[in-house]
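Chemist: sharing a model that was predicted from the sequence below.
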Amino acid sequence: MKKDPTSRAEQAVLVLQGGGALGAYQAGVYEALNKEGIRPQWVAGVSIGAINAAIIAGNPPERRVERLREFWDGVSSQLLAPALSPGYGPLAHEIFNASSAALVALVGAPGFFTPRFPPAPFQPAGTPGALSYYDTTPLEKTLERLVDFDLINTPDVKQKVRLSVGAVNVETGNFRYFDSADATYTRPIGPRHIMASGALPPGFAPVEIDREFYWDGGLVSNTPLQYVIDQPTATDMLVFQVDLFSARGRMPRNLGEVAERGKDIQFASRTRLNTDLVAAQQKLTHAAQNLAARLPAKFATDPDLITLLNAGSPAAVTIVHLIHRSKHYETQSKDYEFSRHTVREHWEA
């Protein structure tokens, strides 16, 4: 009999980091959770994590893995597979990865993005074409095909999975979440909200929503963990935090590995900081609760005590941290290496 890790938790939450092509790892994690009967009630994502999150929230349980597979098979390429097999050894594998990434940079990823023509420097100033190297119109069509946004926006909370995606306002620099459970935001969540969360400059142009322009939320925070924890709830949560960059890695041996290691540290350190802050916040909240229980009743209405008690959620939060581990032959271009072989390798990691 399978043991359900969510049996002691009222709500399972899936938190998905950004990381481009590495996001196939998140799809594989969801498939594994699904096999164990773990069905998240809330999915939060940034960048590629937002795309995976939308596919999960925008499909019934029995179709989610199939739709994730359809997305990742669709955006990956087999163009180099016959000419250069990664099975020849580590060096060949490294060459294969670098060549595949170079091909993506040249021709784009099917169903995701294509190079702009004419290129950005030759586009009229102020237009989307002048602000990015690639056009993400194919992604909008892919999302419309693979995601049931009516399901995401249904008022029936028993049928829907809550979806939260993060993006940053280009003009104000303010970070915000588009949340299907936010009653103050009356516009339905649609493809462009997901695209805004993944609009990483200068590759992708900002996305206009409600007369404001948004870029990839990863510019500010590459994980939605803090947002999830900050939401008021009395329900215990089991959070599966799925990260695509590891803080740990070996000493670089060349400039290529320096660039890769720097990228890992840059994105992983933000996630580690958020995780540490959440742990400290939970510790403070529990200490305040324990102190309040031992104080005389006359202190129950003390403003300072009330402030301390309200600083964090009364709910218990358990975080299961899952981190993608890079292979030694991966390069600094691993987040845009969309070859079919590598995408499936990430999925099965």
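Modeler: Perfect, I can see it now. Numbers count the residues shown, from 1 in each chain.
Chemist: make it CA atoms for all contacts and neighbour counts henceforth
Modeler: Fine.
Chemist: what's around Arg344, how many residues?
Modeler: For Arg344, the neighbour count with other C-alpha atoms under 10 Å is 18.
Chemist: gap between whichever strand or helix holds it and the chain center?
Modeler: In the assignment (DSSP states H and E), Arg344 maps to helix 340-348. With C-alpha atoms, centre = their mean, to the nearest Å as the basis, helix 340-348 stands 18 Å off its chain's centre.
Chemist: now the helices for the stretch 51-200 of the chain?
Modeler: Using DSSP state H, counting those that start in this stretch, the helices of the stretch 51-200 of the chain run over 64-75, 90-107, 137-146, 149-153, 191-197.
Chemist: which strands and helices sit next to the helix or strand following the last one?
Modeler: In this case it means helix 191-197. Beyond helix 191-197 on the C-terminal side, the first helix or strand identified by DSSP H and E is strand 207-209. Contact here means 3 or more C-alpha pairs under 8 Å, 6 or more residues apart in numbering; DSSP states H and E; on that basis strand 207-209 packs against helix 191-197, strand 212-216.
Chemist: Tyr214 is in contact with Pro201, isn't it?
Modeler: No. Counting by C-alpha atoms under 8 Å, Pro201 is not a contact partner of Tyr214; they are 10.3 Å apart.
Chemist: just name the most buried of the helices and strands packed on strand 207-209.
Modeler: Mean neighbours per residue, mean count of other C-alpha atoms under 10 Å, is largest over those for helix 191-197, with a mean of 26.
Chemist: alright, now check it against this:
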Amino acid sequence: MQPTTGLILSGGGARAAYQVGVLAGIAQVLPAGTANPFPVIVGTSAGAINAVTLASGADQFIATVQRLEAFWRGFTSHQVLRSDWPGVVRQAMRFIRHSLLGIGDAVPVALVDNAPLGDLLRERLDLRGIDAALAGGHLRAVAVTAFGYTGGQAVTFYQGSDGIQPWLRHRRVGVPTRLDVEHLLASAAIPLLFAPVCIGQDFYGDGAMRQSAPISPALHLGAERVLVVGVSGNARGPSASVGAVGGEQQPSLAQIGGHLLNSAFIDSLEDDLELLQRLNQLGRLLPADVHSAPLGLSPVEVMVVSPSQPLDEIAARHRHELPPALRLFLRGPGATKTSGAGLLSYLLFEAGYCTELIELGRRDALAKQAQLLAFLGVAP
């Protein structure tokens, strides 16, 4: 019997288009009519949108991936946030008046207004498909993670089969629920850029914040092996030594913001992968009966697909696609400069950039075709 495979789609704003390309590459090499190869699907930030879309159509995996690809290829900034002159100026003034001067009501505001994204998701997503996929045995569970501002916890909201138990760990908790668009907006609410989302009695923001164990939810939901699709454009490995790379120019706000987002979206995932690899090494040294014991250390097979090219360099090539108002808004912090392209790579919801990321993801998946098929237990 094949082990249960989990799919982990990490966060990353517009970078999540890369995940769609990887899924498209997988769908391309699977035999026609193949059932959903990922019974457990977990997403964070924009990866939550991809995860729930995939789960909603899990009964037709290949067709759903094709629809998801078409969705991302047609993206424009105005579908995600107010990018017109009145919208950008009004939101900037609200932010300055309320957040910096303390004037006005207490409604949480952010630098940009992402209300269009909520409208788009409500129009395009049919979340009733999750129930159908669960009932038909095409799906075991789907989950999205958001950060609770009041409790300071990473909260994983999941919808799954009977028998999955909630969990409570240090600063992370699993909560059964019926997923809706508000959960997706909460998971994708990048701090300061997008406003927090109220669910129940708490406000939630991007799930990548303080997510110390991003692989853990998939394991709680029953995954025995996991495919991780990352959004880091840098190969995992030792960092450059201190002083090896330098510059005389003071970093811009966009450059600092890009590093902050990288630390939230990328570093915790890579740290968790390293920890899991060490635990796997320890688990292989232990007797077999320990693996089946409560809280045992049964090895978890992991495969990672991540960008083979720096995504900030790709974003820099497409910065001209930004709408004029948004380009001017981002020019001050330096996001339209090459040095600030790290921040831009998370915000560039435009068709040209997203399409290039999709094609990169497809190529990276096809380059690992044999490994992916072997990992998924599919005959070539």
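Modeler: Nice, I can see it. In this text, all values refer to a predicted model and were calculated from it rather than measured experimentally.
Chemist: adding distance to Glu345 of the first structure, write the helices and strands packed on strand 207-209 of the first structure out as JSON lines.
Modeler: Output for these, formatted as JSON lines (distance: least, C-alpha to C-alpha, whole Å):
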{"stretch": "helix 191-197", "distance to Glu345 of the first structure": "25"}
{"stretch": "strand 212-216", "distance to Glu345 of the first structure": "25"}
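Chemist: so which of the ones you listed comes closest to Val157 of the first structure?
Modeler: Nearest to Val157 of the first structure, of all these, is helix 191-197, at 20.4 Å by C-alpha to C-alpha.
Chemist: hang on, isn't Asp312 of the second structure packed against Tyr353?
Modeler: No. Asp312 of the second structure lies out of contact with Tyr353 (C-alpha under 8 Å); the separation is 10.6 Å.
Chemist: okay, the two: which has more neighbours?
Modeler: A count of neighbours by other C-alpha under 10 Å puts Tyr353 above the other of Asp312 of the second structure and Tyr353, at 25 against 22.
Chemist: and the residue most central in space within the first structure, what does it touch?
Modeler: Taking C-alpha atoms, centre = their mean, the centroid of the first structure lies closest to Gly49, which sits 2.2 Å from it. By C-alpha atoms under 8 Å, 6 or more residues apart in numbering, the residues touching Gly49 of the first structure are 15-19, 23, 26.
Chemist: how about 7 Å then?
Modeler: Residues near Gly49 of the first structure by C-alpha atoms under 7 Å, 6 or more residues apart in numbering: 16-18, 23.
Chemist: tell me the counterpart of it in the second structure.
Modeler: Under the alignment (TM-score structural alignment), Gly49 of the first structure pairs with Gly47 in the second structure.
Chemist: how big's the offset between the helix or strand hosting that match and the first structure?
Modeler: Using DSSP H and E, the element containing Gly47 of the second structure is helix 46-56. Here the mean offset of helix 46-56 of the second structure against the first structure after fitting is 1.0 Å, by mean C-alpha distance after the TM-score superposition for the first structure.
Chemist: the helix holding Arg344 of the first structure against the second structure, how far on average?
Modeler: Compared with the second structure after the fit, helix 340-348 of the first structure shows a mean deviation of 1.0 Å (mean C-alpha distance after the TM-score superposition for the first structure).
Chemist: buried residues, stretch 154-168 of the first structure. List them.
Modeler: By neighbour count on 16 or more other C-alpha atoms under 10 Å, the buried set for stretch 154-168 of the first structure is 160-168.
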